[in-house]
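Visitor: Quick check, what structure comes out for this input:
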Amino acid sequence: MEGYNITSISYVENATVYPREATILAAVCACIFSAVGVIGNLVTTVALLMHPKLRGHVTTMFVLSLCVSDLLFCGINLPLTASRYIRQRWTLGETMCQLFAFVFYGNEAVSLLSMVAITVNRYTLIAYYDMYSQIYTTTKIWIQLLLIWLVSFGFMVPPLLGIWGQLGLDPQTFSCTILPKDSRSPKKYLFMFGFALPCVVIIVSYSCIYWRVRESKRKLEGRSKLSGQTAKEKEEDSRLTTLMLTIFLCFLACFLPLMVMNVAYDRITYPWLHIIASILAWASSVINPLIYAATNRQYRAAYANLLKFCKNNAVTKRTTWGSRTVGQSSNSPNYGEKRNPLNDNPTKL
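Guide: Below you'll find the model as predicted:
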């Protein structure tokens, strides 16, 4: 560890000089996003699991995958990022640096592939409603989720092992990222197949959904059913599709600037722009709970249900505690002895 820190000092002369104001802003944003993101994604996860209707919804499983990914990013990556910007160097050693990059890019892939799964789910529901229940069984859903996480982090195994590129500290930006090895780096290929291709799939899928719904409305105008769905179900699914499209557009707006700069512009010519692009990328893991609460009635109901449960639980605890202090409640451990005088002379068998 000590040798690693000595090595890190040797590249200070070649490192990018970020304005101190920029690094302070980055550190403060990382701390705020970490706290807000952990709370928001944790609350969302619990709220969805506790809501009976949403818990059984297929889309909820993929949304939970997205929440867990964002929760890991906010709980692991952002605190370490804040430390890096405050110190303006990486001080936690080479192994932690590699793990940081592994979790960062793996989580990003999980988020994007979860959105792909959500989009395909939405399209299947609208285009193949009669086959939907056969395609999305419980077993098949879990297989999809398992594949999302295995593929996402599987892409990062070659650079982690040094087979194709490597994970380590970039001397230019004191950041832990994907580095070339023997003049070979998978960064641009990962960008193409791990970011650009899923984005294209999502955009095409939502375009197909839009045209499918538009054609269906035109043909079935005035009827109460659409492909076997009731009008209420159709309305709810339309809202949910709009919600997921909003999440994807926000993710794209947050991550695209950083991805373009990291891949297309390896040299840091404008440090402020890179700091702002990084802050936008961090924000993507925080805004999803806000989008859920602001745009979808069912998700607001889930949050309200959790809040109601917490309030009722707190009231129950206060009532129980008050009763125990008096000693006359049925919750009191001595209550049975006071109500049954025969306990003074127990029967011997």
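
Visitor: can we go C-alpha only for contacts and neighbour counts from here?
Guide: Will do.

Visitor: Next, please give the residue ranges for the helices of the stretch 201-349 of the chain.
Guide: 231-264, 271-295, 297-326, 335-339 (DSSP state H, counting those that start in this stretch).

Visitor: out of the ones you listed, which comes closest to residue 115?
Guide: Comparison of the helices of the stretch 201-349 of the chain against residue 115 by Cα to Cα identifies helix 231-264 as nearest, at 6.9 Å.

Visitor: most tightly surrounded among the helices of the stretch 201-349 of the chain?
Guide: Per-residue neighbour counts averaged over each of the helices of the stretch 201-349 of the chain give the maximum for helix 271-295, namely a mean of 19 (mean count of other Cα atoms under 10 Å).

Visitor: The structure of the following sequence is requested for comparison with the preceding one:
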Amino acid sequence: MIMKATDMEGSGNGDYLKLSNVYLKVWQLGLVGDWTHGQRLCVAAALVRHVAVGSSLASIQLITLNRYTSVVKPRSYARIFSPGSCLLLASVCWVLPAGLLLPAALGVPGASLGWDKRLQSCTVLPSPVYRPVIYLGSALLPLLLFAACYPRLFLALRHSRRRLTSHIGTLQSIAMQPSTSAPDLSREPMQPARSNSICAGRGRERQLLGVLGAILCSFCICYLPLLISVGLNQTPPLLVHGLFYAAPCINPLVYVAMSRDYRRAYAALFCCGGGDGGNSNEG
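Guide: Purely as a prediction, here's the structure:
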């Protein structure tokens, strides 16, 4: 599907979106009323499920950095998010949570995976240090990244739009100055194009802020309640648990709903190549 949207091939989005195909397969593991398949399978189910969710959290942060670099530091974007580095970063999204959960999977003292009767799930078992660090760290790191990147993204987009508006206003004031020479009719067709460029810039700004806002809301609604409650050794409601493990499946839908490029790519996929993949680089 990603290959049908030619303008998305080099943006780094494809690598991140492909990860969501795996999440749908594993998010429900261990969500049963009781576990009757043995301790080893319970540990394996908890490990796979937590690695998938951890990878989703890492992907959200990586996408935020991708957007931040493309807007605030565009000259460094091609170097930082080259095809090779995108593959490496996508791999890190899986290796990092697996490495953090490896001590619990191996049963290192103070960290363990197993059946939690309070949560009715195979998960990280309560501990004085390990579980609070894992869960609260997973909640705080994205929040710190959002707090650092989103304001600068907004200011950069706002500054760019104001600079473009000021530049076009200056050109229009020069064009309206009285002149004894004959009017240059060749400049007239450029006025609609200038207005269109302002509208397009505002549209891109609104869309980018909308996507980032949707990601932030998804994180706060789906991830944050459970991460904080479990990190503090509280028992969250079943709905909070369900939202947490469904979040990796919700994130791709957010991108499809908010990004024209993804909608065109899906349309091209499900309509037997009827779409052209789009020519814009929005979202």
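
Visitor: Need the TM-score between these chains.
Guide: Aligned and superposed, the two chains score 0.76 in TM-score terms (TM-score structural alignment, normalised by the length of the second structure); 245 aligned residues with a Cα RMSD of 2.7 Å.

Visitor: re earlier: would TSV of the helices of the stretch 201-349 of the first structure with distance to residue 143 of the first structure be doable?
Guide: Formatted as TSV, the entries for the helices of the stretch 201-349 of the first structure read as follows, by distance: least, Cα to Cα, whole Å:
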stretch	distance to residue 143 of the first structure
helix 231-264	21
helix 271-295	24
helix 297-326	25
helix 335-339	52
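
Visitor: Residue 165 of the first structure is nearest to which of the ones you listed?
Guide: Nearest of the helices of the stretch 201-349 of the first structure (Cα to Cα): helix 231-264, 14.1 Å.

Visitor: what about residue 164 of the second structure, how many residues close to it?
Guide: 16 (other Cα atoms under 10 Å).

Visitor: For it, give me its contacts.
Guide: Contacts for residue 164 of the second structure (Cα atoms under 8 Å, 6 or more residues apart in numbering) come out as residue 198.

Visitor: Can you tell me the residue that sits opposite it in the first structure?
Guide: In the superposition onto the first structure, residue 164 of the second structure corresponds to residue 220 when matched by TM-score structural alignment.

Visitor: same thing with residue 28 of the second structure?
Guide: Taking TM-score structural alignment as the criterion, the aligned counterpart of residue 28 of the second structure in the first structure is residue 78.

Visitor: for residue 141 of the second structure, same thing?
Guide: Alignment of residue 141 of the second structure against the first structure is given by TM-score structural alignment, with residue 197 as its counterpart.

Visitor: same deal with residue 258 of the second structure?
Guide: If you follow residue 258 of the second structure across to the first structure using TM-score structural alignment, you land on residue 295.

Visitor: which non-adjacent residue is nearest its match?
Guide: For residue 295 of the first structure, the nearest residue in space outside its immediate sequence neighbours is residue 243; the separation is 6.4 Å by Cα to Cα, 6 or more residues apart in numbering.

Visitor: Please look at that neighbour and residue 292 and confirm they touch.
Guide: Yes: under the criterion of Cα atoms under 8 Å, residue 243 of the first structure makes contact with residue 292 at 7.2 Å.

Visitor: Surely residue 111 of the first structure and residue 68 touch.
Guide: No: under the criterion of Cα under 8 Å, residue 111 of the first structure is not in contact with residue 68, lying 9.2 Å apart.

Visitor: which residues does the nearest residue to residue 180 of the first structure once chain neighbours are set aside contact?
Guide: Once its chain neighbours are removed from consideration, residue 180 of the first structure has its nearest residue in residue 165; the separation is 4.6 Å (Cα to Cα, 6+ apart). With contact taken as Cα under 8 Å, 6+ apart, residue 165 of the first structure is in contact with 158-159, 178-182, 184-186.

Visitor: Can you flag which of those residues belong to strands?
Guide: Using DSSP state E, 178-179 are the members of those that sit in strands.

Visitor: Including distance to residue 144 of the first structure and neighbour count, could the contacts of residue 165 of the first structure go into TSV?
Guide: Putting the contacts of residue 165 of the first structure into TSV (distance: Cα to Cα, whole Å; neighbours: other Cα atoms under 10 Å) gives the following:
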residue	distance to residue 144 of the first structure	neighbour count
158	23	14
159	25	24
178	27	24
179	30	19
180	32	16
181	33	15
182	35	8
184	32	12
185	29	17
186	25	19
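
Visitor: For residue 22 of the first structure, state which of the contacts of residue 165 of the first structure is nearest.
Guide: Using Cα to Cα, residue 178 is the member of those that sits closest to residue 22 of the first structure, with 23.2 Å.

Visitor: circling back: following whatever helix or strand the match of residue 28 of the second structure lives in, which helix or strand shows up next?
Guide: In this assignment (DSSP states H and E), residue 78 of the first structure forms part of helix 78-87. Of the helices and strands lying after helix 78-87 of the first structure in sequence (DSSP H and E), the nearest is helix 94-127.

Visitor: how close does that next one sit to the second structure?
Guide: Its match in the second structure and helix 94-127 of the first structure itself, once the structures are fitted together, sit a mean 1.2 Å apart by mean Cα distance after the TM-score superposition for the first structure.

Visitor: Would you mind giving the secondary structure of residue 96 of the second structure?
Guide: Under DSSP: H, G, I helix; E, B strand; the rest coil, the three-state class of residue 96 of the second structure is helix.

Visitor: and what of residue 141 of the second structure?
Guide: If you use three-state DSSP, then residue 141 of the second structure falls in the helix class.

Visitor: hang on, the earlier thing: neighbour-wise, which of residue 111 and residue 68 of the first structure wins?
Guide: The neighbour count for residue 111 of the first structure versus residue 68, taken as other Cα under 10 Å, is higher for residue 111 (26 against 20).
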